[in-house]
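J.: Provided below are the primary sequence and the corresponding predicted coordinates.
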Amino acid sequence: MAAQSPPIMKTSHQCRLLDLPVELQLNIYELVVIVDEPLLLNCGCDSSYRGKDHSEREDADREAWSTGALHAPHEPNITRTCRFIRDLTIPIFYKENQFLAHYCHAADFDVALAWLENIGSQKREFLARLALFDANSNYDEWCPDQIEEAKHKLDHRFFGKTESVVTKESGIFRPVTFAHGDEETDQESEVSLDDELSALRLVSVDEPEADSQDECLLGSEELKC
């Protein structure tokens, strides 16, 4: 008599995370999406590289940025699990992390501008800790045209304002804020932006999200939210 196969056990994978109170969920999400180090939107300026091997490190970083090995930050994977979690984690990611854009003559400021355009107007308004940055606190005095050009581009394209200046041991920071009403700018530049982002190898925010039934996709398992 042939041995019988063991019965197939059917398991139901539940998204236990969403069973927790929202306040506790938020604490968990903060641990996942907030990082200690600043998130760079483009390659560093000359003044960011110091030491004996500064030229080699700078050349290596510029090559990595040009090939896409280094890039502006992507949204964390947890923001793509389901719409409910995305709605909670996206504001945390953009509000609580520090984002730095270098603007000196050696930095490709257009890479940072492309990232800002790519995320859209609503997420730009979430950015509470974005700053123009240079590791040399005297740079603006020596090259005032560089900061003025960066400020003009931010204002012209996104209504971005850089009024205050914060000088620290690590360099000079110019916090940036974004005003309402730049949705029209987003629409006008949509076509040209596709080509620009493709060349820069940035991730598009138009990737498929969870469907209308809010199914969570974690790894290869489908979880019901």
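T.: The structure has been received and is ready for your questions.

J.: contacts, neighbours, all on C-alpha from now
T.: Noted.

J.: for this protein, which segments count as helices?
T.: 22-33, 54-67, 83-96, 109-119, 121-126, 139-142, 144-158, 183-188, 190-200 (DSSP state H).

J.: what would these look like in JSON lines with distance to residue 165?
T.: Formatted as JSON lines, the helices of the chain follow (distance: least, C-alpha to C-alpha, whole Å):
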{"stretch": "helix 22-33", "distance to residue 165": "27"}
{"stretch": "helix 54-67", "distance to residue 165": "26"}
{"stretch": "helix 83-96", "distance to residue 165": "19"}
{"stretch": "helix 109-119", "distance to residue 165": "19"}
{"stretch": "helix 121-126", "distance to residue 165": "19"}
{"stretch": "helix 139-142", "distance to residue 165": "11"}
{"stretch": "helix 144-158", "distance to residue 165": "11"}
{"stretch": "helix 183-188", "distance to residue 165": "27"}
{"stretch": "helix 190-200", "distance to residue 165": "30"}
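
J.: out of these, which gets nearest to residue 171?
T.: Closest of the helices of the chain to residue 171 is helix 139-142, at 9.2 Å (criterion: C-alpha to C-alpha).

J.: surely residue 80 is in contact with residue 87?
T.: No - if you go by C-alpha atoms under 8 Å, residue 80 and residue 87 don't touch, sitting 9.9 Å apart.

J.: tell me which of the two has more neighbours.
T.: Ranked by neighbour count (other C-alpha atoms under 10 Å), residue 80 and residue 87 place residue 80 first, with 21 against 12.

J.: how about the residue positioned nearest the centre of the chain: what's its closest non-neighbour residue?
T.: Nearest to the geometric centre of the chain sits residue 73, at 3.8 Å (C-alpha atoms, centre = their mean). Excluding the flanking residues, the one nearest residue 73 by C-alpha to C-alpha, 6 or more residues apart in numbering is residue 39, at 6.5 Å.

J.: this is the other structure I want to compare:
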Amino acid sequence: MAEDRHTRADNEGGSTKCPNEAKCRLLALPAELRLQIYEYAVLKSRPVIITRRETKAGRKAQLIQPALSKTCRSIREDALKIYYSKTRFAATYSSWGDRGRKDWRRNASTINRWLRCIGAKNRGLINSLEVFGYCIREFNNPHEIWYIAAHRKLMHRELGEVAQLGGEFKPGAKGMFLVCFPSCDEDSVASVDDHLREGS
């Protein structure tokens, strides 16, 4: 992952210093106007996908923060506050198919590392983290529906308190569900670690 490039300290608070900060014209603008500029610069219309599976050409999870946050400490603090609080983050949790368990373990690990890498301060700012889970196999045999029940239980146990669990599962149809998290606290992160150790 990108932890080699960005330490937790860098992701949380930042140590970027700008020797000419006092002369920065951007910082000379009224606060309200600056924040509008930051929003325009760091926010995207689509969710930011943090798992490899959903990125083009197998790119790494998007741990790299907005370029604007690399300018100076003052801008970084405001820009990251906007970025993490107003961005819709999303991840693919798992796919139950031929490679089912391998997929969910890989994706759960990716989510976990991303949450740890951005640090507690930024994690506390997140208002929208959507985890999409889906089944790529068809359940024509009613007895196989236990996969779905096990999957739902696993989601609750691994990823902490769930604000919303939607989706309808029927034999013979591909199952879909969406999980939204109101917050990403230490307990939510630790629960991922616990189950990954149990399953290894």
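T.: Cool, the structure landed. Everything numeric here is computed off the predicted structure, so don't read it as measured data.

J.: what's the TM-score once they're superposed?
T.: The TM-score (TM-score structural alignment, normalised by the length of structure 2) is 0.60; 147 aligned residues with a C-alpha RMSD of 3.5 Å.

J.: re the thing from before, wait, which of the helices of structure 1 is closest to residue 102 of structure 1?
T.: Of the helices of structure 1, nearest to residue 102 of structure 1 by C-alpha to C-alpha is helix 109-119, at 6.6 Å.

J.: how far off centre is that closest one?
T.: Between the centre of helix 109-119 of structure 1 and the centre of its chain there are 10 Å (C-alpha atoms, centre = their mean, to the nearest Å).

J.: packing partners of it?
T.: If contacts are counted by 3 or more C-alpha pairs under 8 Å, 6 or more residues apart in numbering; DSSP states H and E, helix 109-119 of structure 1 sits against strand 99-102, helix 144-158, helix 190-200.

J.: so which of these is the most packed in?
T.: Ranked by mean neighbour count, those are led by strand 99-102 with a mean of 26 (mean count of other C-alpha atoms under 10 Å).

J.: so where is that strand in structure 2?
T.: Counting by TM-score structural alignment, strand 99-102 of structure 1 falls onto residues 89-92 of structure 2.

J.: which residues touch that stretch?
T.: 47-51, 53-54, 107, 111, 128-133 (C-alpha atoms under 8 Å, 6 or more residues apart in numbering).

J.: one more pass at 10 Å, please.
T.: Residues outside stretch 89-92 of structure 2 that contact it (C-alpha atoms under 10 Å, 6 or more residues apart in numbering): 46-54, 61-62, 103-104, 107-108, 110-111, 126-134, 178-180.

J.: with structure 1 superposed, average distance for it?
T.: By mean C-alpha distance after the TM-score superposition for structure 1, the fitted stretch 89-92 of structure 2 averages 1.1 Å away from its aligned residues in structure 1.

J.: what is the distance between that stretch and the centre of its chain?
T.: Mean-position distance between stretch 89-92 of structure 2 and its chain equals 5 Å (C-alpha atoms, centre = their mean).

J.: residue 199 of structure 1 against residue 65, yeah?
T.: No - using C-alpha atoms under 10 Å, residue 199 of structure 1 makes no contact with residue 65, being 11.4 Å away.

J.: quick one: residues contacting the residue lying closest to residue 155 of structure 1 once chain neighbours are set aside.
T.: Take residue 155 of structure 1 and drop its neighbours on the chain: the residue closest to it by C-alpha to C-alpha, 6+ apart is residue 161, 6.1 Å away. Contact partners of residue 161 of structure 1, counting by C-alpha under 10 Å, 6+ apart, are 151-152, 154-155, 174-179.

J.: show me the two of the residues you listed that sit farthest apart.
T.: So, the contacts of residue 161 of structure 1 by C-alpha to C-alpha: farthest apart are 174 and 179, at 16.2 Å.

J.: which one's more surrounded, these two?
T.: Using other C-alpha under 10 Å as the criterion, residue 174 of structure 1 and residue 179 rank with residue 174 on top: 22 against 14.

J.: alignment lookup: that one to structure 2.
T.: Mapped onto structure 2 by TM-score structural alignment, residue 174 of structure 1 lines up with residue 179.

J.: residues contacting that match?
T.: By C-alpha under 10 Å, 6+ apart, residue 179 of structure 2 lies in contact with 90-91, 93, 129-133, 155-156, 159, 161-167.

J.: let's see it at 8 Å
T.: Contacts for residue 179 of structure 2 (C-alpha under 8 Å, 6+ apart) come out as 130-133, 162-166.

J.: and the helices of structure 1: which comes nearest residue 12 of structure 1?
T.: Residue 12 of structure 1 sits nearest to helix 83-96 of all these, at 20.2 Å, using C-alpha to C-alpha.

J.: buried ones in that closest one?
T.: By neighbour count on 16 or more other C-alpha atoms under 10 Å, the buried set for helix 83-96 of structure 1 is 83-86, 88-96.

J.: OK, contacts around the residue of structure 2 positioned farthest from its centre?
T.: Going by C-alpha atoms, centre = their mean, the residue of structure 2 most distant from its centre is residue 23, 35.8 Å out. Counting by C-alpha under 8 Å, 6+ apart, residue 23 of structure 2 makes contact with nothing.

J.: what's around the closest residue in space to residue 158 of structure 1 that isn't next to it in sequence, how many residues?
T.: Spatial nearest neighbour of residue 158 of structure 1, chain neighbours left out: residue 182 (6.0 Å); criterion: C-alpha to C-alpha, 6+ apart. Applying other C-alpha under 10 Å, we find 17 other residues in the vicinity of residue 182 of structure 1.

J.: how far away is residue 182 of structure 1 from residue 164 of structure 1?
T.: Separation of residue 182 of structure 1 from residue 164 of structure 1 (C-alpha to C-alpha, to the nearest Å): 22 Å.

J.: alright, calling it a day.
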